[in-house]
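Engineer: Sequence first, then the predicted structure, then my questions.
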Amino acid sequence: MPTLTRFAPARRLLAVATLLLLAVPMTAPGQIINPDGSMPSLAPLVEQVSPAVVNISTSGTVEAQSNPLLNDPFFRRFFDVPEQPRQRQVQSLGSGVVVDADAGYILTNHHVIANADQIQITFNDGRELEAETVGSDPETDIAVLQVNADALAALPMADSDELRVGDYAMAIGNPFGLEHTVTTGVVSGLERTLPGNGGARLQSFIQTDASINPGNSGGALINLRGELVGINTAILSRSGGNIGIGFAVPVNMARQVMEQIIEYGEVQRGVLGVRVQDLTPEMAEAFDIERPNGALVAQVTPNSPAAEAGLEAGDVIVEVNGTPVSDANAMANAIGLLRIGDEVNLAYVRDGERRTTTAIVADPATRQVSADSMHPGLAGATFSEVDERSPLFGEVRGVLVAEVAPGSPAAEYLRPGDVITSVNRQDVRSLAEFRDRVEGADQLLLNVRRGSGAFFIVIR
């Protein structure tokens, strides 16, 4: 009985499909033709969009990694080890999409052009041109290039928010160096996240089964109108080849990043000052929320825009600028794409009551303090509160090392991203406490948290 129930719908679909086939003219068994005698094909669409998809090849240099012992002159002399090269040459292949024919702007992935000293663009008509990097954003894995050329073709951008699972999709790129390869499939998922995707923190990928392979990165994912819906970025694979699970950055996200890069040369990402986490069904019940949708505020940075807007730990943010927030990742994406100075309207639930508030996205630079006047041993370092820019946000209390000038006294001890948790064996929980502990001290004993480790340093 279960077998009949499972296959009965399939029989009805087969009968409908048979009737449709009988209604279409056929010249041979199994061959479907259009009323004008032509064969159905995506070739006209491919011919239309292919001139806007380009091949990208890069060359550059990176710091060579070696065993620390090989950097010791005594060790090299004792074992007669030759001098090791400090840098090595790297090359990469990828794809890109022309999105502005007049200005010559090309969208691609950050990881395609990272460490590139020279970028060469090859067009579908055989032209080869040098490109310049306008800017790049590792957090979304998007980069913008520019070429100086006439008669370019560009792809129009669709509204990727309108995509639905099941929509047809076509991927165009240069997998394994094979120029202008076309694959088709459907959108098989939306709002996907990929832990460890090259450091990208803002993720809301389109998942597709249109075949994507190495070299497709930066290429176009288009709809059947010939509009750009995504930038092909990554695959999920155990072997390195395609298994039908590919991912693309939605074009709406790429567009927002591109606009900031073109205007400022970078993404001027502001801070709100909250750490959020997913709302589980158990937590939703505990916080008197009907459905487990939203981002639970776990921590609010003192004196931050979130604190000034009245947010508190335990609040559940359910909307950002009128758009529902499903989880912590959606919240991070919504805030991470806003510009410094943008006003953000937040709807949240507290004690079972829905409330609203407004915050202004802050510039991290305005919340930083130079240590030059605090202590000579810290000269060259800039400190700030631990905010969402740090992966340790919400895990440790202290002050964040925001910047360190190369060659400065502070560069001997500190790196950007370090968190100082205590000074002279006294805990530090804010910039004000840090200043009080440091100013006037002859010697500093700092407890520094770096990544997953911690250590003490003495500064005189």
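Structural biologist: Yep, it's here. Numbers count the residues shown, from 1 in each chain.
Engineer: drop to CA atoms for contacts and neighbour counts, all remaining ones
Structural biologist: Fine.
Engineer: ranges for the strands of the stretch 301-450 of the chain?
Structural biologist: Using DSSP state E, counting those that start in this stretch, the strands assigned to the stretch 301-450 of the chain run over residues 316-320, 323-324, 343-350, 353-360, 368-370, 381-385, 399-404, 419-423, 426-427, 444-450.
Engineer: between those, which one is nearest to residue 89?
Structural biologist: strand 399-404 (27.5 Å; C-alpha to C-alpha).
Engineer: how big is the angle separating the closest one from strand 381-385?
Structural biologist: Strand 399-404 and strand 381-385 are oriented at 140 degrees to each other (axes from the mean of the first three to the mean of the last three C-alpha atoms, to 10 degrees).
Engineer: Which strands or helices does strand 399-404 pack on?
Structural biologist: Helices and strands touching strand 399-404, as assessed by 3 or more C-alpha pairs under 8 Å, 6 or more residues apart in numbering; DSSP states H and E, comprise strand 381-385, strand 419-423.
Engineer: Relative to the whole chain's centre, how far out is the first one?
Structural biologist: When you say that, I think you mean strand 381-385. Its chain's average C-alpha position is 25 Å from that of strand 381-385, according to C-alpha atoms, centre = their mean, to the nearest Å.
Engineer: try stretch 116-127
Structural biologist: With C-alpha atoms, centre = their mean, you get 24 Å for stretch 116-127.
Engineer: Just the buried residues of it, please?
Structural biologist: In terms of neighbour count (16 or more other C-alpha atoms under 10 Å), stretch 116-127 has its buried residues at 116, 118, 119, 120, 121, 122, 123.
Engineer: looking at it, the fifth one is touching residue 54, isn't it?
Structural biologist: Yes: A contact is recorded between residue 121 and residue 54 when judged using C-alpha atoms under 8 Å, the distance being 6.5 Å.
Engineer: Pull the contacting residues for residue 120.
Structural biologist: 56, 57, 58, 128, 129, 130, 131 (C-alpha atoms under 8 Å, 6 or more residues apart in numbering).
Engineer: dropping in the other structure now:
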Amino acid sequence: MNTGNVRNIVTIVIVAILSSVITLFGYNTVTKNNSKGILNSSGSVRQSEYADSFDQDKNVRLANLTTQQGYPDFTEAAAKSVNGVVHVKVKSVSQQQYMNPFDFFFGFGERNTQPREQIGFGSGVIISKDGYIITNNHVVEGATEVTVSLNDNREMTAKVIGADPQTDIALIKIEGDDFPYLTFGNSDALEVGEWVLAVGNPFNLTSTVTAGIVSAKNRGNIVGGNLNIQSFIQVDAAVNRGNSGGALVNTRGELVGINTAIFSQSGDFNGLAFAVPISIAGKVAADLKQFGTVQRAVLGIQVPNIEMVRRQDPDKASELSRIVGVLVEDFGDRSAAKAAGLEKGDIIKAINNVQIRNFAGLQDQLSRYRPGDKVKVTVDRNGKEHSYTVELKNDAGNTEIQRSSDSMSLLGATFSDIPNSRKQQLGINSGVEVSSVDNSGLFRKEGINKGFIIMRVNNTPVNSGDEIAKIVSSVSRSSQDKVILIAGFYPNGRTQYIAIDLSQGLK
């Protein structure tokens, strides 16, 4: 081989090496810039803040892998996820009513109640090394005992830290300090068509992984009851009974949602499943851990009810439905938006530079903030853009952080069970006697004293102090009116109905 040929070969090799180095450098630079861009987005910054509440390791990530044929490879994401998802077993007690024929003949004529133990199952996601677990409120609601089974078959008793019926998210905890867990991903960055995995325990089949794609985002009005979340992630991964509270993860093994509901006429999977985005679930979990209750921030605006308008003026309803943004129709009492300078007729176009297309999008953005947080609100006013800094408030019209208290301590009372023989003498089928009353409690304030017999709380028969505590705890966690209605009497007295506002003591 002559010298010229050797020189040409060396030159080609050097060029190839330099090209490879430049390509790798460029790839790393782009990757870092993209990562930085995502981390600097408003939603991701807040999700990182909520992850900090549970001391999540920011370096625990998987590569987005593909097979040699170019197909998605879910094996590593699945292997990581199943270890962080648990099986949740719940015991609860329901009151089964039956008619005692002797009661009927002797003139009582009421239905008796008999406690009946029920067993329920669901899923949960470990989100911290020390055993905090996100699940659904409907999985643990009314639980007398919660047991968690890990993927390595360890079984542990869990404590319910708090629950939020409005988002159907609950936080429970097991004792330990070295559990596998899933780190929060960026649910805002999910795109329609992106692959995701649903991990849970359908039909008690533990450690089950199914795959699908994101079918839609910000899906609302798909679940009834008290849920007010309007921004579900819709997926077509198979989700069935028992998947509730399980993980929705991306192909990097990051937690992007909590599987919550399916749309089905049979009760089984029908191609439509819905998950609460981690941008919401993570914030709720962080609030429950830190404050014991969810901190909700509001703008204090009223928006048109398009369905109501449609019945009265279809043309106007059609016009309203074409608006990209949220029309401010009026303001609530002590409105944060009004105080900041917004006016009736403004169309809210963005919150902290995140575009708002509809009311569901507005709720989604506000659900990430707490009272006292300041946000930039961009509005369209008669074709001109204006921006205002709004200090968000809570439902009470102030910026105070609400903290849950021991709900029963607010009542300031102790209770004793009533033997069946005495119930028969009193002519009742259910009842609990007030055995003592604290001078500073809500019972004393409302005139309930020692010796009062409580038959029902919120129209639910009660036979123990524990049953009263469960009802009071459930009401105190609700964002609706925190009021309990007590039906009871003093012996030889008439039946009284007494309303007690728990919010007087919940601060």
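Structural biologist: Sure, I can see it. None of these values were measured; they are calculated from a predicted model.
Engineer: Would you pull the TM-score for this pair?
Structural biologist: The TM-score (TM-score structural alignment, normalised by the length of structure 1) is 0.66; 347 aligned residues with a C-alpha RMSD of 3.7 Å.
Engineer: Would you mind measuring from the aligned residue in structure 1 for residue 118 of structure 2 to residue 109 of structure 1?
Structural biologist: Matched across to structure 1, residue 118 of structure 2 falls on residue 90, judged by TM-score structural alignment. Residue 90 of structure 1 sits 17 Å away from residue 109 of structure 1, going by C-alpha to C-alpha, to the nearest Å.
Engineer: before we move on, the earlier item: and which of the contacts of residue 120 of structure 1 is nearest to residue 208 of structure 1?
Structural biologist: residue 56 (22.5 Å).
Engineer: Give me the neighbour count for the closest one.
Structural biologist: Residue 56 of structure 1 has 30 neighbours, counted by other C-alpha atoms under 10 Å.
Engineer: before we move on, what about residue 412 of structure 1?
Structural biologist: For residue 412 of structure 1, the neighbour count with other C-alpha under 10 Å is 13.
Engineer: which position in structure 2 aligns with it?
Structural biologist: Per TM-score structural alignment, residue 412 of structure 1 is aligned with residue 497.
Engineer: my read: that match touches residue 487, true?
Structural biologist: Yes: counting by C-alpha under 8 Å, residue 497 of structure 2 touches residue 487, with 4.6 Å between them.
Engineer: for the stretch 201-350 of structure 2, what spans make up the strands?
Structural biologist: 208-219, 232-235, 247-250, 255-262, 273-277, 301-302, 326-327, 330-331, 347-351.
Engineer: Can you add mean neighbour count and distance to residue 426 of structure 2 and give those back as a markdown table?
Structural biologist: What follows is the strands of the stretch 201-350 of structure 2, written out as a markdown table (neighbours: other C-alpha atoms under 10 Å; distance: least, C-alpha to C-alpha, whole Å):
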| stretch | mean neighbour count | distance to residue 426 of structure 2 |
| --- | --- | --- |
| strand 208-219 | 18 | 53 |
| strand 232-235 | 27 | 51 |
| strand 247-250 | 30 | 51 |
| strand 255-262 | 29 | 45 |
| strand 273-277 | 27 | 49 |
| strand 301-302 | 18 | 51 |
| strand 326-327 | 24 | 58 |
| strand 330-331 | 17 | 52 |
| strand 347-351 | 23 | 60 |
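Engineer: and residue 436 of structure 2, which of those strands is closest to it?
Structural biologist: strand 255-262 (42.2 Å).
Engineer: which residues of structure 1 does that closest one align to?
Structural biologist: Using TM-score structural alignment, strand 255-262 of structure 2 pairs with 228-235 in structure 1.
Engineer: which outside residues touch that stretch?
Structural biologist: 107-109, 141, 155-160, 171, 197, 206, 212-213, 216-223, 242, 245-252, 254.
Engineer: re the thing from before, mean neighbour count and distance to residue 363 of structure 1 for the helices and strands packed on strand 399-404 of structure 1 - can I get that in JSON lines?
Structural biologist: Formatted as JSON lines, those follow (neighbours: other C-alpha under 10 Å; distance: least, C-alpha to C-alpha, whole Å):
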{"stretch": "strand 381-385", "mean neighbour count": "23", "distance to residue 363 of structure 1": "12"}
{"stretch": "strand 419-423", "mean neighbour count": "25", "distance to residue 363 of structure 1": "20"}
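Engineer: Turn the ones you listed into CSV, columns for distance to residue 179 of structure 1.
Structural biologist: Output for these, formatted as CSV (distance: least, C-alpha to C-alpha, whole Å):
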stretch, distance to residue 179 of structure 1
strand 381-385, 47
strand 419-423, 47
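Engineer: So what does residue 214 of structure 1 match up with in structure 2?
Structural biologist: Match for residue 214 of structure 1 (TM-score structural alignment): residue 241.
Engineer: Help me confirm that its match comes into contact with residue 268.
Structural biologist: Yes: here residue 241 of structure 2 reaches residue 268: they are 6.8 Å apart, a contact under C-alpha under 8 Å.
Engineer: the more surrounded of those two?
Structural biologist: residue 241 (19 against 14).
Engineer: hang on, residue 472 of structure 2 packs against residue 407?
Structural biologist: Yes: between residue 472 of structure 2 and residue 407 a contact is recorded at 6.4 Å, counting by C-alpha under 8 Å.
Engineer: Can you name the residues that contact residue 109 of structure 2?
Structural biologist: Residue 109 of structure 2 neighbours (C-alpha under 8 Å, 6+ apart): 99, 103.
Engineer: same thing with residue 135 of structure 2?
Structural biologist: 123, 124, 125, 169, 170, 171, 172, 244, 245, 246, 258.
Engineer: As a markdown table, the residues you listed with distance to residue 14 of structure 2 would be great.
Structural biologist: Shown next, in a markdown table, are the contacts of residue 135 of structure 2 (distance: C-alpha to C-alpha, whole Å):
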| residue | distance to residue 14 of structure 2 |
| --- | --- |
| 123 | 56 |
| 124 | 54 |
| 125 | 51 |
| 169 | 58 |
| 170 | 59 |
| 171 | 58 |
| 172 | 59 |
| 244 | 57 |
| 245 | 55 |
| 246 | 52 |
| 258 | 51 |
